[in-house]
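J.: below is the sequence, then the predicted model.
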Amino acid sequence: MTRGAHVDVDDEEMLDTLTIGRRIRQLRRSRGMTVDDLGAAIGRAASQVSVIENGKRELKVAELQRIARVLGASFDALLEPAGLSRRDELEIALERVQRGPIFASLQLPPVAVRKSLSDEAIETILRLHDELERLHRQRASTPEEARIANTELRGQQRKRNNSYEELERAAAELLAAINHRGGPLSQRATSQLADHLGFTLHYVNDLPITTRSITDHRNGRIYLAVRQPGTDPRSALLQALAAHVLRQPAPKDYGDLLRQRVETNYLAGALMIPEASAVEFLKAAKDARELSVEDLRDHFAVTYETAAHRFTTLATAHLGIPVHFLKVNSSGVLSKAYENDAVQFPVDALGSVEGQTVCRWWSARQVFEVEDRLSPYHQYTDKPAGTYWCTSSIQSSANGEFSVSLGTSFAHAKWFRGRDTKRRLTSTCPDPACCREPDPDRSAYWGDHVMPSARLTTSLLAAMPDGSTDGVDKVDVYEFLERHAPR
């Protein structure tokens, strides 16, 4: 809603000069006093009183107390924004707009706030400013903003060891409702869960390309794409059910979107790999010093990535093992990461890891060099922060191949199968000489004789659809629902 439609005085702005000035003017007029009267009473010229009432001068506490006594009001009454007239609210909003960076960038003369300036004129100016502000925010909503939000979110996850007790409880309650007694969650049990929550399932061939599923609360339906080869049919459904259970509103910004995505994925993972049976399974494996992502994957019939990610949510809280997790594409670019074992990921100037290139000597990239892609890949790597053991596996998707890696510090490698590997490499990244700068002799030989053509990632230049934070094309979604809703 625009300022022209509704103007709020924020609690944090109660002490600003504009609000106090308008409050003083309102109290003065209600007492039948002129500007001259108030000036004489506080020992100020009338012009100085006008400056105060127009919010152009900051007052000390003693001055405010003296004005309050003259006006027969309490000190708190001057600071209270409630009760201001509609006109006062509009004038305050207009003054704030004109003091802001957007108005200043336009290099326009300020609009004098006079009685002759109508409320409608002020509302028009405020609406125009709101639209300019919206356009600026939209243009600023770049992947940079998403990376900043993701960095903050990853810090929050690290503080809680990536363990969300409230989501574990929610998953346990849902599984108990369908009488699931542990172990893998079957496709049938997943459908029972949807039925328990009041939904029927509909598999379609024309699901909008910007969606993984669509939940129609009006008709109690969940629409899913007809199963694609190589995908887990439970995943999209459980994420849709998780979003419903968590009652997530439309995200306001990237931070909201990422937080909701993390919580939804966590709850879906906790349903596919239930905490109680998973912890029992992992503790037994730790006692035998046979911890393995592959075993967790096979025991609960999930993908390798789901097993590795779920391991990070349970390892520290229940096994006392700090870990790190990476998802890296075949060109070495990191797309997803988590750590609480002090491993140092590559970062940009803002502390973000997404989009950064992983050292070529790390397990996450070395696994692409191995011909045997069926056997687990294990490696020790001496890094600036210490020696780490890591296990990696190559997975395939519609966007190409990527590696999923799970690692821990040398001291905790003793609990894992594969700890006896002889592979050991050294990484000195972020030192450019480690793997980012070519050999000097090669540079001298090739440097002036090669001109490679870069592949520009289209998403680098792509913007979100207008009015969208999550990238979903709502026009497409609503048209889809109208085609499929029961008549």
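T.: Now that the structure is in, tell me what you want to look at.

J.: CA atoms for contacts and neighbours, from now on please.
T.: Fine.

J.: show me the strands in this structure, by range?
T.: 200-204, 213-216, 221-225, 324-329, 334-339, 377-383, 386-397, 400-409, 424-426 (DSSP state E).

J.: ok, which of these comes nearest Gln157?
T.: Ranking the strands of the chain by their distance to Gln157 (criterion: C-alpha to C-alpha) puts strand 334-339 first, at 8.2 Å.

J.: compute the inter-axis angle for that closest one and strand 400-409.
T.: For strand 334-339 against strand 400-409, the angle by axes from the mean of the first three to the mean of the last three C-alpha atoms, to 10 degrees is 20 degrees.

J.: picking that back up, as JSON lines, the strands of the chain with distance to Phe416 and mean neighbour count would be great.
T.: Output for the strands of the chain, formatted as JSON lines (distance: least, C-alpha to C-alpha, whole Å; neighbours: other C-alpha atoms under 10 Å):
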{"stretch": "strand 200-204", "distance to Phe416": "40", "mean neighbour count": "14"}
{"stretch": "strand 213-216", "distance to Phe416": "37", "mean neighbour count": "18"}
{"stretch": "strand 221-225", "distance to Phe416": "38", "mean neighbour count": "21"}
{"stretch": "strand 324-329", "distance to Phe416": "14", "mean neighbour count": "24"}
{"stretch": "strand 334-339", "distance to Phe416": "18", "mean neighbour count": "19"}
{"stretch": "strand 377-383", "distance to Phe416": "10", "mean neighbour count": "22"}
{"stretch": "strand 386-397", "distance to Phe416": "9", "mean neighbour count": "20"}
{"stretch": "strand 400-409", "distance to Phe416": "10", "mean neighbour count": "22"}
{"stretch": "strand 424-426", "distance to Phe416": "16", "mean neighbour count": "15"}
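
J.: comparison target below:
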Amino acid sequence: MDEASDLITLGRRIRHHRKLHGLTLDQLGAKVGVVGSQLSLIENGRREPKLSLLQAIGAQLGVPVPDLLSAEAPDARTALEIELAKAQQSPLYASLGLPAVPPSRSLPLETLESLVGLHRELRRRASESIATPEEARRANTENRLAMRTRSNHLPDLERLAEETLATVGHTSGALTHRSVSLLAEKLGFTLIYVDDLPHSARSVTDLANGRIYLPPASIPGGHGLRSMALQAMAHRLLGHTPPSSYAEFLQQRLEINYFAAACLMPETASAAFLQAAKQRKDLSVEDFRDAFGVTHEAAALRLTNLSTVHLDMQVHFLRVGEDGAIYKAYENDGLPLPVDVTGAVEGQLVCRKWAARGALGRTNRTTEFYQYTDTPAGTFWCATQTGKTDAGEFSISFGVPFADAKWFRGRDTQMRQRSYCPDESCCRKPATELAERWSDSAWPSAKLHAHILSPLPSGKFPGVDENEVFQFLEAHSAS
């Protein structure tokens, strides 16, 4: 019973069989040892019954527990009620800020059918509006959800990284450029730094001549030379072949990024460092970053790989642009991330009350910004650092539920905000007096982001200009 929608179906099935037996809530409650109001919560999908109570209910109604747990509605009317209840729990409907209509038996059938029809059309139109990047968004969402079920931790890649590092004698501390070069040599490659790398590629591997071409200096955004070289090598170590779909392309990107991070911050050494910091109640992204000589973003992301498995805590990570849109996100701690109708988070705006946006408005950004945020899903603590690229400013946030803040530096912050999102009255709707004053007098000219109209990147390696790459290799093969 992980999904609230499953509880709705269970509750409706219990109510259906209770009605067949002509029992009221109080009558059935008395037979199974609970009050009628508690049984009502179960029937409305608002409370999950214990197995013992479910067995008692099944015994009184003469229905086996597996039948009560069936995913099928008991009749057509109930199926509509369940569909309406699920639709009203969706993020799409929550974003409208409208009250829910109780799908009770007193609701006329015609009204119920109309409401369900409206929700179906609402979902259809929302789906159509994001049809252009749909393949990439769905694949990326599937990857994110799959990684959440694994606590964002891939043991096979962790082992491969440590075995690979052992071949050059690296065990702890920051991985040097020299060690990375030795790793490349072990694989039969030479690292070559050039200033004419194709603009659409972060690196280019020449398999025929055993060369990995890299830019002469770290490019903006935290993709250091060591990381890019390790990612290029990972394709070979993992036996990747040219991706046959965009989903496979994204999966390969996930794997090479993970491998590179596991080399720069090896699991054994990282876990020992973090566990010692937790014992001191002094966990810090900044210290983890500095200990292994990586970027703040890389350290925060790596913490998501290790925290659940090695620190026994649920966490979240956000990279948010200056416009408030999510670039990357991960959570297994219940943080209510904004999502679109497909479940994708990329491009969604986070609440203005969250530290991910509040930190961008600070004057002093040399240190991390700490904040507690009260949300409809509970209170969360996070540490946020800001950065800047040619594309604009961004923030990196790493956080945990309130109960685990005690392990982190910055837990004593007095900064606290309350967020009501996805209720649009929280931070998206303008104040009533401002709307009344300006709604008929304002005509802003919106910026058009070119990528919104762009087709999904295609080609053997999506987004890469093959003609430019082949010309580059031809030019350098003679040298």
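T.: On my side now, so go ahead. Remember, it's a predicted structure, so these values are computed and weren't measured experimentally.

J.: coming back round to it: and of the strands of structure 1, who's closest to Ala240 of structure 1?
T.: Per C-alpha to C-alpha, nearest to Ala240 of structure 1 of those: strand 213-216, 6.7 Å.

J.: that older thread, in a markdown table: the strands of structure 1, plus distance to Arg247 of structure 1.
T.: Converted to a markdown table, these look like this (distance: least, C-alpha to C-alpha, whole Å):
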| stretch | distance to Arg247 of structure 1 |
| --- | --- |
| strand 200-204 | 18 |
| strand 213-216 | 12 |
| strand 221-225 | 15 |
| strand 324-329 | 28 |
| strand 334-339 | 25 |
| strand 377-383 | 40 |
| strand 386-397 | 30 |
| strand 400-409 | 30 |
| strand 424-426 | 47 |
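
J.: let me know which of the ones you listed is the nearest to Asp470 of structure 1.
T.: So among those, strand 213-216 is nearest, using C-alpha to C-alpha, at 13.6 Å.

J.: read off where the closest one ends up in structure 2.
T.: Aligning strand 213-216 of structure 1 against structure 2 (TM-score structural alignment) gives residues 203-206.

J.: quick one: residues contacting the aligned partner of Val285 of structure 2 in structure 1.
T.: Alignment note (TM-score structural alignment): Val285 of structure 2 maps to Val293 of structure 1. By C-alpha atoms under 8 Å, 6 or more residues apart in numbering, the residues touching Val293 of structure 1 are 304, 307-308, 311.

J.: and with 6 Å instead?
T.: Ala308 (C-alpha atoms under 6 Å, 6 or more residues apart in numbering).

J.: re the thing from before, of all the strands of structure 1, which lies closest to Gln138 of structure 1?
T.: strand 334-339 (23.6 Å).

J.: and Leu461 of structure 1, what pairs with it in structure 2?
T.: Aligned by TM-score structural alignment, Leu461 of structure 1 pairs with Leu453 of structure 2.

J.: and the biggest helix by length in structure 1, how far out from the chain's middle?
T.: Longest helix in structure 1, counting residues (DSSP state H): helix 119-140. Using C-alpha atoms, centre = their mean, to the nearest Å, the mean C-alpha position of helix 119-140 of structure 1 is found 26 Å from that of the whole chain.

J.: sorry, back to before: so how many other residues sit close to the match of Leu461 of structure 1?
T.: Neighbour count for Leu453 of structure 2, taken as other C-alpha atoms under 10 Å: 10.

J.: distance check, it against Gly173 of structure 2.
T.: Distance, Leu453 of structure 2 to Gly173 of structure 2, using C-alpha to C-alpha, to the nearest Å: 45 Å.

J.: again, but for Ala94 of structure 2
T.: According to C-alpha to C-alpha, Ala94 of structure 2 stands 47 Å off from Gly173 of structure 2.

J.: just Phe402 of structure 2 next, same as before
T.: Distance from Phe402 of structure 2 to Gly173 of structure 2, by C-alpha to C-alpha: 31 Å.

J.: with Leu25 of structure 2 instead?
T.: 64 Å.

J.: between the two, which is the more surrounded one?
T.: Leu25 (19 against 15).

J.: mind listing what that one touches?
T.: Going by C-alpha under 6 Å, 6+ apart, the list of residues near Leu25 of structure 2 reads Gly36.

J.: what do you get if the cut-off is 7 Å, keeping everything else the same?
T.: Applying C-alpha atoms under 7 Å, 6 or more residues apart in numbering to Leu25 of structure 2 gives the contacts 36, 39-40.

J.: save those as CSV, and put in neighbour count and distance to Glu162 of structure 2 too.
T.: Below are the contacts of Leu25 of structure 2 laid out as CSV (neighbours: other C-alpha atoms under 10 Å; distance: C-alpha to C-alpha, whole Å):
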residue, neighbour count, distance to Glu162 of structure 2
Gly36, 16, 58
Leu39, 24, 54
Ser40, 17, 54
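
J.: what about those, which are in strands?
T.: Using DSSP E, none of the contacts of Leu25 of structure 2 sit in strands.

J.: next step: those restricted to helices.
T.: Filtering the contacts of Leu25 of structure 2 for helices - DSSP H - leaves 36, 39-40.

J.: what lines up with Val309 of structure 2 in structure 1?
T.: Match for Val309 of structure 2 (TM-score structural alignment): Ala317.

J.: oh, I was asking about Glu162 of structure 2
T.: Per TM-score structural alignment, Glu162 of structure 2 is aligned with Ala172.

J.: where's that match relative to Gln192 of structure 1, distance?
T.: Taking C-alpha to C-alpha, one finds Ala172 of structure 1 at 15 Å from Gln192 of structure 1.
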